[in-house]
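Novice: Take a look and give me a structure for this.
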Amino acid sequence: MEKYKRIFVIVLDSLGIGEMPDAARFGDHDVDTFGHICDIVGTLNIPNLKKLGLLNLHPTKEMEEERHPIAYYTRLKETSNGKDTMTGHWEMMGLKIEKPFLTFTDTGFPPELIHELEERCGKKVIGNKCASGTQILDELGEEEIKNGSMIVYTSADSVMQICGNEETFDLKNLYRCCEIARELTMKNEWKVGRVIARPYVGKKKGEFVRTSNRRDYALKPFSRTALNALKDGGFDVISVGKINDIFCGEGITKAYHSESSVHGMQQTVDVCKEDFHGLCFTNLVDFDTLWGHRRNPVGYAKEIEKFDVGLGNLLEVLKEDDLLIITADHGNDPTYTGTDHTREYTPFIAYSKSMKENGRLEDQDTFAVIGATIADNFGVTMPEGTIGTSLLSQLK
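Specialist: All right, here's what the predicted structure looks like:
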């Protein structure tokens, strides 16, 4: 018998809560996204996250813990070999990634790949290096516009990112080029986790701004996940934000594209007002893309406060038989060196108006407890080869 009719999983993209024991293996030392943000700004106006127990899970110097938290909370380790978006989300839904996705951080993409991309797209590639998205626009945006070129770059993630000015490149043409890039990078020697369309507007350095028309072309999950099990079982699986892109539509029954994290939370509130039966899976990406990668702890702090406002709106409309889970997919400490994600624990906060108890749960060894808990609630069997143990019985 189902405990909850609807489950909402909200991923605060990159809101890590302290380094994992194996962080040094990933080049990270003393990383703590939430903690270091709090060290910089002092206090955050987050009454809803506080009452759910975030400060009990991760105490700070200047903010008091909640005396009577209303949710269950714990830390999750990532068992997969990585610290990127796809690895984190796929693990949540039961997949363990043993082999990291290919990266081209140090060398750029191979000449053979770039040549074929230029031939197929009809544009000269410029860039082809590891760079910050905003920096490379300032460096090469004017050249792209003047010469009709195509900016291609990567990061420490397994990604190929392609920039295009919406006025001169044309959005449909940008998407076409990204589809070609996705096809080319399906080869084993070039296989990246995602190709990302990065449209922008503006005419000169200092004025370039990326738009919300980003589109991700991800690899399909290598096996079935909890999402497939839910969909096959006849349940709704509603995605908000880039969840649909991360899973290539696998296991999704309805998808909503978000223009920002604030918009994504409003969409989640709107979905909550609908009558559905199953899962609403939301990713709020601005924490990561706007503030984590750009190493802006103050902007990140303000984004957390904006989320807390949206969270308050969601808490008001949640029903007695709804379950809310708040988590993250990796860290991205805005006080750390470089611009890469950081290998951190992530929060697991679970709340329902029907809960009679609350408090700290034991740390968990995998993000996959999320998918296992969801499958357990709806009485569906996790696909063969997946990992994770349900926490449903502990949510009382």
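Novice: Every contact and neighbour count from this point should use C-alpha atoms.
Specialist: Noted.
Novice: So which residues of this structure form helices?
Specialist: Along the chain, counting by DSSP state H, helices occupy 33-41, 47-52, 54-57, 85-92, 111-121, 133-147, 171-184, 226-232, 243-246, 261-272, 286, 297-317, 369-378.
Novice: which strands and helices sit next to the fourth one?
Specialist: If I follow you right, that is helix 85-92. With contacts taken as 3 or more C-alpha pairs under 8 Å, 6 or more residues apart in numbering; DSSP states H and E, helix 85-92 sits against helix 243-246, helix 369-378.
Novice: so what's the nearest residue to Met382 once chain neighbours are set aside up against?
Specialist: Nearest non-adjacent residue to Met382, counting by C-alpha to C-alpha, 6 or more residues apart in numbering: Ala226, 5.8 Å away. By C-alpha atoms under 8 Å, 6 or more residues apart in numbering, the residues touching Ala226 are 93-94, 251, 371-372, 374-375, 382-383.
Novice: ok, which pair from those is furthest apart?
Specialist: The most widely separated members of these, counting by C-alpha to C-alpha, are Gly251 and Ala372 (15.1 Å).
Novice: These two: which has the busier surroundings?
Specialist: Of the pair Gly251 and Ala372, Ala372 is the one with more neighbours under other C-alpha atoms under 10 Å, namely 25 against 22.
Novice: And the more buried one, how far from Gly233?
Specialist: 15 Å (C-alpha to C-alpha, to the nearest Å).
Novice: same thing with Asn358?
Specialist: Taken as C-alpha to C-alpha, the span from Asn358 to Gly233 is 30 Å.
Novice: ok, these two, which is more surrounded?
Specialist: Each of Asn358 and Gly233 has its neighbours counted (other C-alpha under 10 Å); Asn358 has more, 20 against 15.
Novice: my guess is Met382 contacts Ala375, does it?
Specialist: Yes - counting by C-alpha atoms under 8 Å, Met382 does reach Ala375; the two are 6.5 Å apart.
Novice: Could you also give me the structure for this second sequence? I'd like to compare it with the first:
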Amino acid sequence: MFRRIIIVVLDSVGIGASPDATEYGDSSSVNTLANIARSQGGLFLPVLEKLGLGRIASIQGVEPVAKPLAGFGKMAELSKAKDTTSGHWEMAGCPVFTPFPVYPEGFPAEVIERFVTYTGCGSVLGNKPASGTVILDELGAQHMATGHPIVYTSADSVFQIAAHEDIIPLSKLYEFCQIARDKVCVGEHAVGRIIARPFIGEPGAFSRTANRHDYSLEPGAVTVLDRLKDAGQQVIGIGKIGDIFAQRGLTQSLKSKSNDEGMSHLANLLSQPGQPGLIFANLVDFDSVYGHRNDATGYAKALERFDAQLSLLLPQWQADDLLLITADHGCDPTSTGTDHTREYVPLIAYYPGAAGTDLGIRNTFADIAATIAENFSLPSLPYGQSFLKSL
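Specialist: Sure thing, here's the model as predicted:
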């Protein structure tokens, strides 16, 4: 049916607690979109409203229009996790059933010892779960004085390394991360992601830069990206998609340091004829800049900015290009804590002339992979049910 499928992942834009949210330490009242809207007295999202967002859930300021311009629904996560890696892998048809290891007490001595030995960094600071901005305030000055990297984690399966760009150059920080990926966080300690967290500034005024880099595990099974690439189709990743899939299954990877840059890449690609295939974009600011920092106001403004950018793109949309707007998990900035939240994610499926079908509640994010596979006549994957015919 479609020459190209474009997935836009609004990182962390959940739409209500999953039935199993309490099993993941979350309240049954978490709802990233609805709670942000409530906290701000409503959201102004006229384009998403017309596409059917208000038909998925009750969101203050977003009306449930009678005749949406897109298919609409929501998806539950099948994976035993609530993080970026599991969410994206599941969208690609590879759910995660064995949770990645997490370290609520910090990493064991053997992991830190291996990291220090292989990197030659002398020692590390931190080694505990922490907010990325708080730990800079706590240990940034000591890091500058000693030159030792700051190692920390979160509720997610991540090994994060923070370093001032003037103390440990980016090339060295990236080298540390690659060593951690290849030699340290392996076997039983194979975390989902190693993350470089560079920062700049002086004590009392540190700020993280856009030079973050993620080093993910490779998916544990074949994904629809692999199938597309093997079939000779174009597969373009925008933002951290390349990092999440360890560059596997992609024919091109376009880095972006912000939502705006990601949307700019997308606009450029859509303005070109391009080959058939998949464009897979992640807009990370919702999560990293606003969700994890409990900034509901900033989050709301970012959502409204995305809606305005979408208003410029949709009039140029080709009839044989399918747009899928979704998310990978929640990160409710109004909840206690700064971690991801286990939520349903929205599903909006648009092309000019779409019937506005109610796609219902999907049992897995892998329905996206199944839909892509059916559209491009690829062999089916073990998980997911296509909604292509419903469109």
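Novice: Quick one: neighbours of the aligned partner of Asn377 of structure 1 in structure 2, just the number.
Specialist: When structure 2 is aligned by TM-score structural alignment, Asn377 of structure 1 is paired with Asn375. Burial measure for Asn375 of structure 2: 19 neighbouring residues, criterion other C-alpha under 10 Å.
Novice: hang on, Asn375 of structure 2 packs against Phe387?
Specialist: No - counting by C-alpha under 8 Å, Asn375 of structure 2 sits too far from Phe387 to count as a contact (10.0 Å).
Novice: Could you tell me which residues make contact with Arg114 of structure 2?
Specialist: Here Arg114 of structure 2 is in contact with 183-184 (criterion: C-alpha under 8 Å, 6+ apart).
Novice: measure it to Asn127 of structure 2 for me?
Specialist: For Arg114 of structure 2 relative to Asn127 of structure 2 (C-alpha to C-alpha), the value is 13 Å.
Novice: what does Met91 of structure 2 give?
Specialist: On the measure of C-alpha to C-alpha, Met91 of structure 2 and Asn127 of structure 2 end up 32 Å apart.
Novice: re earlier: which one in structure 2 is aligned with the residue nearest to Met382 of structure 1?
Specialist: Aligned partner of Ala226 of structure 1 by TM-score structural alignment: Val224.
Novice: how many other residues sit next to Val31 of structure 1?
Specialist: Neighbour number of Val31 of structure 1 under other C-alpha under 10 Å is 25.
Novice: Give me the spatial nearest neighbour of it, chain neighbours excluded.
Specialist: Glu19 (5.2 Å).
Novice: what residue of structure 2 takes the place of that neighbour?
Specialist: So, by TM-score structural alignment, Glu19 of structure 1 is matched to Ala17.
Novice: from what I can see that match touches Asn31, true?
Specialist: Yes - between Ala17 of structure 2 and Asn31 there is a contact at 5.9 Å, judged by C-alpha under 8 Å.
Novice: Need the residues touching each of these two.
Specialist: Joint contacts of Ala17 of structure 2 and Asn31 (C-alpha under 8 Å, 6+ apart) are Glu343.
Novice: So for the two, which residue has more residues nearby?
Specialist: Higher neighbour count among Ala17 of structure 2 and Asn31: Asn31, with 29 against 23, using other C-alpha under 10 Å.
Novice: Surely that one touches His329?
Specialist: No - with contact defined as C-alpha under 8 Å, Asn31 of structure 2 does not count as touching His329 (10.6 Å).
Novice: tell me, what's touching those two both at once?
Specialist: With C-alpha under 8 Å, 6+ apart as the test, Asn31 of structure 2 and His329 both reach 14, 343.
Novice: Map Val298 of structure 1 onto structure 2.
Specialist: Looks like Val298 of structure 1 aligns to Thr297 there (TM-score structural alignment).
Novice: what do you get for Phe247 of structure 1?
Specialist: By TM-score structural alignment, Phe247 of structure 1 lines up with Phe245.
Novice: can I assume its match is in contact with Ser216?
Specialist: Yes - between Phe245 of structure 2 and Ser216 there is a contact under C-alpha under 8 Å: 6.6 Å.
Novice: which residues in the stretch 151-300 of structure 2 form strands?
Specialist: Secondary structure of the stretch 151-300 of structure 2, counting by DSSP state E, counting those that start in this stretch: strands at 158-164, 193-202, 205-208, 213-216, 234-238, 252-254, 277-283.
Novice: roughly how far out does the third one sit from the chain middle?
Specialist: Taking the mean C-alpha point of strand 205-208 of structure 2 and that of its whole chain, the gap between them comes to 23 Å (C-alpha atoms, centre = their mean, to the nearest Å).
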